[in-house]
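okay, predicted coordinates and the sequence, questions at the end:
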Amino acid sequence: MRLSLVTLTVGAFGIGMTEFVMMGILPDLSEAFSVSIPVAGYLIAAYAVGVVVGAPLLVGMLGSQPPKRLLIFFMIMFTLGNGISALSPNYITLLLMRFISGLPHGAFFGVGAVVATRLAEPGREARSISVMFAGLTIANIIGVPLGTYLGHTFGWRFTFLAVAIVGVLAIVSIRQWMPKLEPTPGASLRRDLKVFTRVEPWLIIGITMIGTGGLFAWFSYIAPLMTEVAGFSSEALTYILMIAGVGMAIGNFIGGRLADRSPLKAAQILLLNMAVVLIVLVVAVHYKPTALLVTFITGASAFALGAPLQMLMIRAAKGAEMLASSVTQGAFNVGNALGAYLGGVPIALGYGYTSPEWVGAGLALVGLAIALFAARYQRNDVAPAYAVVEAEG
């Protein structure tokens, strides 16, 4: 594996850790700031909003710069945001810092995905992207359980401090091993925005921000689901998150392989599978062995979507790949915010901690409906950029 791709993996590890560790320390933050679990969940939404705002804004403003310089700048922002989060004196301050920490998230992945395709061998672009996304899955195997352990044992501030340390490692590795790549010729915000005058990028955005909401409706509330419904102790959350993380890691590479064949078909299959698995989880979670098994399967099903959706957008946005790719990351985090918010609504109404799974299944099915429409749009030959590229491949 190329060290240049490993640098993207390290950055993705830090980003994945700070994004997903919130689910593990949500009860700790709820207790520390004397707020309810749904209100603590807004810290997840604030980060996601930061991603949505920062992804197109930062890439649009800085997209003409060399990719290596951009990646280093984004990781510096990320590291400072998480370091300052560790010092937050109250809930409102942490809410603001979560927003700021989220600003470089989508921009990093947007630029990183394009860099990964440039470094890949022909026909293996999606698998190269999946190497970057592997950082997210490794974060869920190692980083999130570690961050959860630190939060439970020493306090939530140590969790954010650990994330900041990973950010420093990412900066050093990018400076050392990432090759110098030329910026996109003639890149400008005005030119890049023209890609969004076409239909297919908007369909991909819809699939991403609604369909992936199913993942976040489940994962945002996995801690109370496993402790209050399945009956696990809070100490067992570390191992439960590791099981989910292993599932995500396996699903990520499966998604990369499927996407190199047909990213749109892969997205359809995976969205349907995610909806079914979330419904099964409602029953399975009442028994510890099946709760763990389906947690693994849910992680694999949901996280396999990353590479297919990213490849769809890159293929649909020739000439404006970095901006469009970063917008896809923004859409992922609209799904994060949407899933966290909508998943919390039935909990607040008293329907229990299994109710977010029904919300998640519904979101996945809506995403599937959009993906099926996109396939019909492709068959009708209404100028789908990614269909042309797939036909040539």
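Nice, I can see it.

switch to C-alpha atoms for all contacts and neighbour counts from now on
Will do.

and Pro104, helix, strand or coil?
helix (DSSP: H, G, I helix; E, B strand; the rest coil).

roughly how far does it sit from Ser173?
17 Å (Cα to Cα, to the nearest Å).

what's the answer for Ala236, then?
From Ala236 to Ser173 the distance is 33 Å (Cα to Cα).

just Leu270 next, same as before
As defined by Cα to Cα, Leu270 lies at a distance of 33 Å from Ser173.

tell me which of these two has more neighbours.
For Leu270 versus Ser173, the count of surrounding residues by other Cα atoms under 10 Å is larger for Leu270: 25 against 19.

so that one touches Ala300, yeah?
No. If you go by Cα atoms under 8 Å, Leu270 and Ala300 don't touch, sitting 9.6 Å apart.

show me where the stretch 51-200 of the chain has its helices.
Remark: helices assigned in the stretch 51-200 of the chain by DSSP state H, counting those that start in this stretch are 67-85, 91-119, 125-138, 144-153, 156-177, 189-192, 199-206.

list the buried residues for the fifth one?
So that's helix 156-177. For helix 156-177, the neighbour count (16 or more other Cα atoms under 10 Å) marks 156-164, 166-171, 173-175 as buried.

now do the longest one
Buried residues in helix 91-119, defined by neighbour count with 16+ other Cα under 10 Å: 91, 94-117, 119.

before we go on, here's another structure to hold up against the first:
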Amino acid sequence: HAIFWSITAAIAIRVAPEGKKALALSVLATGTSLAMVLGVPLGRLVGQWFGWRATFGGIGGIAFIVFILQAKLLPTLPSMFEGSFRKIPELLKNPLLVCLYLLILLVFTAHYTAYSYIEPFMRQVGSVSENSATFVLLLFGVAGIVGSVIFSRWGDRFNTRLMLISTILMLFSMLVLLFVVTSIWALSLIALLWGAALMLLIISMQAKVIMVDVNAQDMLMSMFSGIINLGIGTGALFGGYAVTHLSLSSVGYVGAAIASVALLLMLYM
């Protein structure tokens, strides 16, 4: 999984037609959003009909077809990176890259502090029904597609502004989470804002990171992917501490506090 994500964005940019690099990243993000929305429901459906083994077998079969298509359709793309791991200290001397990586860590920590516990938060704090909770989570995934479409239109020209607006929207969404959880309509609106902002922020940061050094894109994206995974784990950990030592209703505020640090870092940058 980590290896896949470390090279996929770089490949998408390299095979994209001239002037379509933002669109290529957007299409990649749209696929990710669709997978988040459709993956679990489809897997559950197949499992209910044919048993859970059929779900895994189906994934294996589809992956094999994709493997054949990639072998046939992708051009030969030798690595642009000719260095070694000694390149890492050199890359990390770039203050912009270090700040971007720190920003990525903060954003994902903030997001997963709240989002890791969003379903029990909705069910227990807001008394949201199981079907309504599923609907809100689907909306969150669909909103990611909206974010990727916005980036495809304006990502090349307004990358920094989009990052700033997305961070503010994420901060706002987590801040008002406790107030809107009792209204399914307000909660749905926040899910749309939050989901679109997160996806927009991910692609915008990815586009910035990947252009720091065009000769080391694979390594840049490897570290990008690793930091995202670190942020996911750290966020779940912080959210767990918030649930244990404060209350389940506090996860939005704790996530917002971390997001505010991310916003301050972005303004500093």
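Arrived safely. These numbers come from a predicted model, not from an experiment.

where does the TM-score land?
Overlay of the two chains. TM-score (TM-score structural alignment, normalised by the length of structure 2): 0.88; 269 aligned residues with a Cα RMSD of 2.6 Å.

just to revisit the earlier point, I'd like to know which of the helices of the stretch 51-200 of structure 1 is closest to Phe296 of structure 1.
The minimum distance between Phe296 of structure 1 and the helices of the stretch 51-200 of structure 1 falls on helix 125-138, with 12.2 Å, by Cα to Cα.

once you drop chain neighbours, what's closest to the residue nearest the centre of structure 1?
Central residue of structure 1 (Cα atoms, centre = their mean): Phe332, 5.8 Å from the mean position. If the residues on either side of it in the chain are set aside, Phe332 of structure 1 comes closest to Met209, at 5.2 Å by Cα to Cα, 6 or more residues apart in numbering.

map the one you found across to structure 2 for me.
By TM-score structural alignment, Met209 of structure 1 lines up with Leu105 in structure 2.

what helix or strand does that match sit in?
Under the criterion of DSSP states H and E, Leu105 of structure 2 resides in helix 95-115.

tell me the secondary structure at Gly319 of structure 1.
coil.

show me what it lines up with in structure 2.
So Gly319 of structure 1 corresponds to Asn215, using TM-score structural alignment.

who touches its match in this structure?
By Cα atoms under 8 Å, 6 or more residues apart in numbering, the residues touching Asn215 of structure 2 are Met80, Phe81, Glu82.

dump the helices of the stretch 51-200 of structure 1 to TSV, plus distance to Ser30 of structure 1.
Converted to TSV, those look like this (distance: least, Cα to Cα, whole Å):
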stretch	distance to Ser30 of structure 1
helix 67-85	16
helix 91-119	9
helix 125-138	25
helix 144-153	12
helix 156-177	11
helix 189-192	41
helix 199-206	32
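
tell me which of these approaches Gly362 of structure 1 most closely.
If we rank the helices of the stretch 51-200 of structure 1 by Cα to Cα, the stretch that ends up nearest is helix 199-206, at 14.2 Å.

now that closest one on structure 2. Mean distance?
Compared with structure 2 after the fit, helix 199-206 of structure 1 shows a mean deviation of 0.9 Å (mean Cα distance after the TM-score superposition for structure 1).

which residues sit against that helix?
With Cα under 8 Å, 6+ apart, helix 199-206 of structure 1 has contacts from 195-196, 309, 312-313, 316-317, 324, 327-328, 331, 367, 370-371, 374, 384-385.

keep only those of those residues that are in helices.
Counting by DSSP state H, the contacts of helix 199-206 of structure 1 place 309, 312-313, 316, 324, 327-328, 331, 367, 370-371, 374, 385 in helices.

to which residue of structure 1 is Ile11 of structure 2 aligned?
For Ile11 of structure 2, the aligned residue in structure 1 is Val115 (criterion: TM-score structural alignment).
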